[in-house]
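**Q** Quick one, what's the 3D model for this:
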Amino acid sequence: MDKQTVVVLFGGRSSEHSISSATAGGVLGAIDRERYEVIPVGITRDGAFVLEEDRPEKFPLDADHLPEVVDNGTRVRWPEPGGDRMLRVAAPDGSTVDLGRIDVVLPLLHGLHGEDGAIQGFFDVLDVPYAGGGILDSAVCLDKHFTKLALSAAGIAVAPGITVRQSDWESDPESIRRAVSELGDVVFVKPSDAGSSVGVSRVDGGEGLDEALRIAFAESPKVLIETQVSGREIEVGVLAGRDGARARASLPGEVVLTTRSFYDFEGKYLGGDGVDIVCPAEVDESLIAELQEAAVRAFEAVDGRGLARVDFFVTPEGRLVVNELNTMPGFTPISMFPKCWIASGLSYRDLITELIEAGLHR
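**A** Have a look, this model is predicted:
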């Protein structure tokens, strides 16, 4: 069988650049090399497309080394729409080399310019197949304000909260403080369009609201302030169906906080103390079925196309509240999304293959 050429795309201009790079390290190390030819393409923090080394060990993720794509002077040249789909690279000396005909792109980008529909639209214009979410679901799910609107319209429960724009806060902070006081003693302040818990703060009794908003506004001019929902934090992976089949959901995993007040960046990616990842979650069969059905419903509500991780709170009364959806969830080998699918019987390598094949056939 002839191998198909997969462009693994990572890095990017968002604050989640290093997470994307670490994800690429995991994928480059696990992708089925007997089935695919791999071309690693990195995007620098300034937005340049460069040809990267095919060395997974170059992109580890630990507290002492946050990986990144460095400008090496090369420039990747994407094919023209309707052309030969040939990927080329311009070397620093100006010479150009053909890298191979693209069969599919695997975007492993998080945040703005990668998980918001922008890169998806770029590849649609080029008529180049790609894996993962489409334009609409990516855009809706990156912006948590619009995610909540879409879910609410579908009758899916979300956390009570308000959306605050930076201009509103600067012009009338007292009205914002009054609105926040009505949300309860504990609220979470989060940028509307950032992920990986970047810029997220917990505010107790109104103390620290100004600082929390300053941190969030540094990431986005639009911020959500939400009531704390007490309950278990449960996450479910969803993969789009093929050939008209309905999407399917993984077994649920649980984020168990021991000493941390919430699941922050360090806890998610740097192995910080105070949080345990339990997968599969210890829940009964009826709740598993309810979570899986609710995850697929949420995926359908945002017109999900490739994959998503659906994050829930399960209250003590058994009520399901959707916190958010991620259309390119953390995808390192230690991330919840792969762990959920591994627990469901799909290996990390096979999960990567599933995404690539879905991109090739949609």
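
**Q** CA atoms for contacts and neighbours, from now on please.
**A** Will do.

**Q** Mind listing residues that contact stretch 24-33?
**A** 8-10, 54-60, 108, 331-333, 348-349, 352-353 (CA atoms under 8 Å, 6 or more residues apart in numbering).

**Q** wait, stretch 155-169
**A** Where contact means CA under 8 Å, 6+ apart, the residues beyond stretch 155-169 that reach it are 145, 148, 151-152, 176, 179-180, 183, 217, 221-229, 298, 320-323.

**Q** do the same with stretch 107-127
**A** Counting by CA under 8 Å, 6+ apart, stretch 107-127 makes contact with 8-17, 19-20, 23-24, 79-82, 129-143, 193-195, 327-329, all of which sit outside it.

**Q** And stretch 175-193, by the same measure?
**A** Outside stretch 175-193, the residues that touch it by CA under 8 Å, 6+ apart are 111-112, 142-145, 160-162, 164, 169, 197-206, 212-213, 216-217, 219-228.

**Q** Among those, name the buried ones.
**A** Restricting those to buried positions leaves 111-112, 142-145, 161-162, 164, 197-203, 206, 212-213, 216-217, 219-220, 222-228, with burial counted as 16 or more other CA atoms under 10 Å.

**Q** Let's see which of these end up in helices.
**A** Residues from the buried ones among the contacts of stretch 175-193 lying in helices, with DSSP state H as the criterion: 142, 144-145, 212-213, 216-217.

**Q** One more sequence to fold, the one below, so I can look at both together:
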Amino acid sequence: MEKLNVVILFGGKSGEHDVSLESAASVYRAIDKDKYNIHTIGIAKNGKWAYCSCGPDEIQSGKWVEHEVEGSKINFIPSQKGSVGIELNDGSLVPVDVCFPVLHGPRGEDGTIQGLFEMAEIPYVGCKVLASSLAMDKIMFKKIMDFEGVPQVDYVYTTRFEFSDDPQGFADIAEERLRYPMFTKPANMGSSVGISKVGSRAELIEGVKNALEYDSKVVVEQGIRAREIEVAVLGNSEVEASVAGEIIPCKDFYDYEAKYLANESKTLIPAGIDKELENTIREMAIKAFKAIDGSGISRIDFFVEHESGTVYLNEINTMPGFTKISMYPKLWEATGVGYRELIDKLIKLAMEK
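**A** As a prediction, the model looks like this:
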């Protein structure tokens, strides 16, 4: 059977650019080269795209920018000639059978790049436009989960305009509905970027200001003493959930540094919870994934409160970290699906979708 042309797309303008390079390099190393022709497109931090002749080492180190194929053009906008693909300087065209966008954060998993693929009619790994945008916007996501009756911690939210107009007024609202400690978060950001734990009004106002550096909307959540449990899901119309895993952060909470820069955070797979609780979490994960019309891939994060044992949904990550040691692949490995097989399944789901 003729091999499919798979484009691994990586980088991007978001604060998670470097994480994307790690994930993309890992996918490149593991993907079945007997089944797929691998092509690579990088997006620099300034937003410039480049079709590159490079391998995983160059991607991981960031040196892919030195390997742009001279005279190549990336054409993902359909023309009357129908030449969607990668145009080479000799006039030939590399068609794109499927794209694996290993992009994290804004402009990568928020529906924008997915909309481009839809317009170009290129199959792609991951959730579609609606699910991607809903999962990225924490405020809209919470409203959908409220409608679906999925338990979440209490929260309030604000916008840059509303907050700058009356920061003390917003603090009044937050203190009326929530108690300290609270967490301030940009509404549209991933990898725990821009999150602060706050324990006073002054810290609350400062935390909102910090979050507004990353987005124009901010959500403030009730802080609770809880275990952090994660589940991986896979599928389109039929969705499977992996075994549950547990994050044991080295810091007060699992922020960007604890995820990527510190070595002390630990993961426990499977999580140290009883089977009944794990099944409840897995069922809730599938329900939440279907509620936003998810497809392909997502990692879904939960809190289990220490005192009450109550389960709260935290968030859905529609393009989670994808290195071999990332939580999503490790959860599936523990469920019986190896890393290479997982990549293969995701590509098949993309073609099916």
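
**Q** picking that back up, what's the ChimeraX syntax to select whichever of the contacts of stretch 107-127 of the first structure are buried?
**A** Here is the ChimeraX command that selects the buried residues among the contacts of stretch 107-127 of the first structure (16+ other CA under 10 Å):
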select :8,9,10,11,12,13,14,15,16,17,19,20,23,24,79,129,130,131,132,133,134,135,136,137,138,139,140,141,142,143,193,194,195,327,328,329
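
**Q** Just the ones of the contacts of stretch 107-127 of the first structure in helices?
**A** Helix and strand membership here follows DSSP H; of the contacts of stretch 107-127 of the first structure, those in helices are 17, 19-20, 23-24, 135-142.

**Q** Which of those sits closest to V236 of the first structure?
**A** Looking at those and their distance to V236 of the first structure, the nearest is C141, at 15.4 Å (CA to CA).

**Q** show me what contacts D344 of the second structure?
**A** Taking CA under 8 Å, 6+ apart as the contact definition, D344 of the second structure lies against 31-32.

**Q** Could you pull out the strands in the stretch 51-200 of the second structure for me?
**A** Listed in chain order, the strands found in the stretch 51-200 of the second structure under DSSP state E, counting those that start in this stretch are 73-75, 85-87, 93-94, 98-101, 155-159, 182-186, 196-198.

**Q** Could you measure from V27 of the first structure over to A281 of the first structure?
**A** The spacing between V27 of the first structure and A281 of the first structure, counted by CA to CA, to the nearest Å, is 25 Å.

**Q** OK, contacts around the residue nearest to H17 of the second structure when sequence neighbours are not counted?
**A** On the basis of CA to CA, 6 or more residues apart in numbering, the spatially nearest residue to H17 of the second structure that is not a chain neighbour turns out to be G11, at 4.9 Å. By CA under 8 Å, 6+ apart, the contact list for G11 of the second structure reads 17-18, 20-21, 42-45, 102-103.

**Q** By neighbours, which of these wins?
**A** Neighbour counts for the contacts of G11 of the second structure (other CA atoms under 10 Å) peak at L103, which has 31 neighbours.

**Q** What's that one aligned with over in the first structure?
**A** Aligned counterpart of L103 of the second structure in the first structure: L109 (TM-score structural alignment).

**Q** measure its match to L9 of the first structure for me?
**A** As judged by CA to CA, L109 of the first structure and L9 of the first structure stand 7 Å apart.

**Q** Equivalent analysis for S175 of the first structure, please.
**A** With the distance defined as CA to CA, S175 of the first structure ends up 44 Å from L9 of the first structure.

**Q** same check, this time on V296 of the first structure
**A** With distances taken as CA to CA, V296 of the first structure is found 27 Å from L9 of the first structure.

**Q** same thing with G253 of the first structure?
**A** According to CA to CA, G253 of the first structure and L9 of the first structure sit 27 Å apart.

**Q** How about S138 of the first structure?
**A** Counting by CA to CA, the gap between S138 of the first structure and L9 of the first structure amounts to 16 Å.

**Q** got a list of what F217 of the first structure touches?
**A** With contacts defined as CA under 8 Å, 6+ apart, the neighbours of F217 of the first structure are 166, 191, 223.

**Q** same thing but 6 Å
**A** If you count contacts by CA atoms under 6 Å, 6 or more residues apart in numbering, F217 of the first structure has none.

**Q** now swap in E230 of the second structure and tell me
**A** E230 of the second structure touches 244-245, 300-302, counting by CA under 6 Å, 6+ apart.

**Q** Scan the first structure for its longest helix.
**A** Once the first structure is assigned using DSSP H, the helix that runs over the most residues is helix 285-301.

**Q** residues in the second structure aligned with that helix?
**A** Alignment note (TM-score structural alignment): helix 285-301 of the first structure is matched to residues 275-291 of the second structure.

**Q** from the middle of its chain, how far away would that stretch be?
**A** Its chain's C-alpha centre and that of stretch 275-291 of the second structure lie 19 Å apart, by CA atoms, centre = their mean, to the nearest Å.
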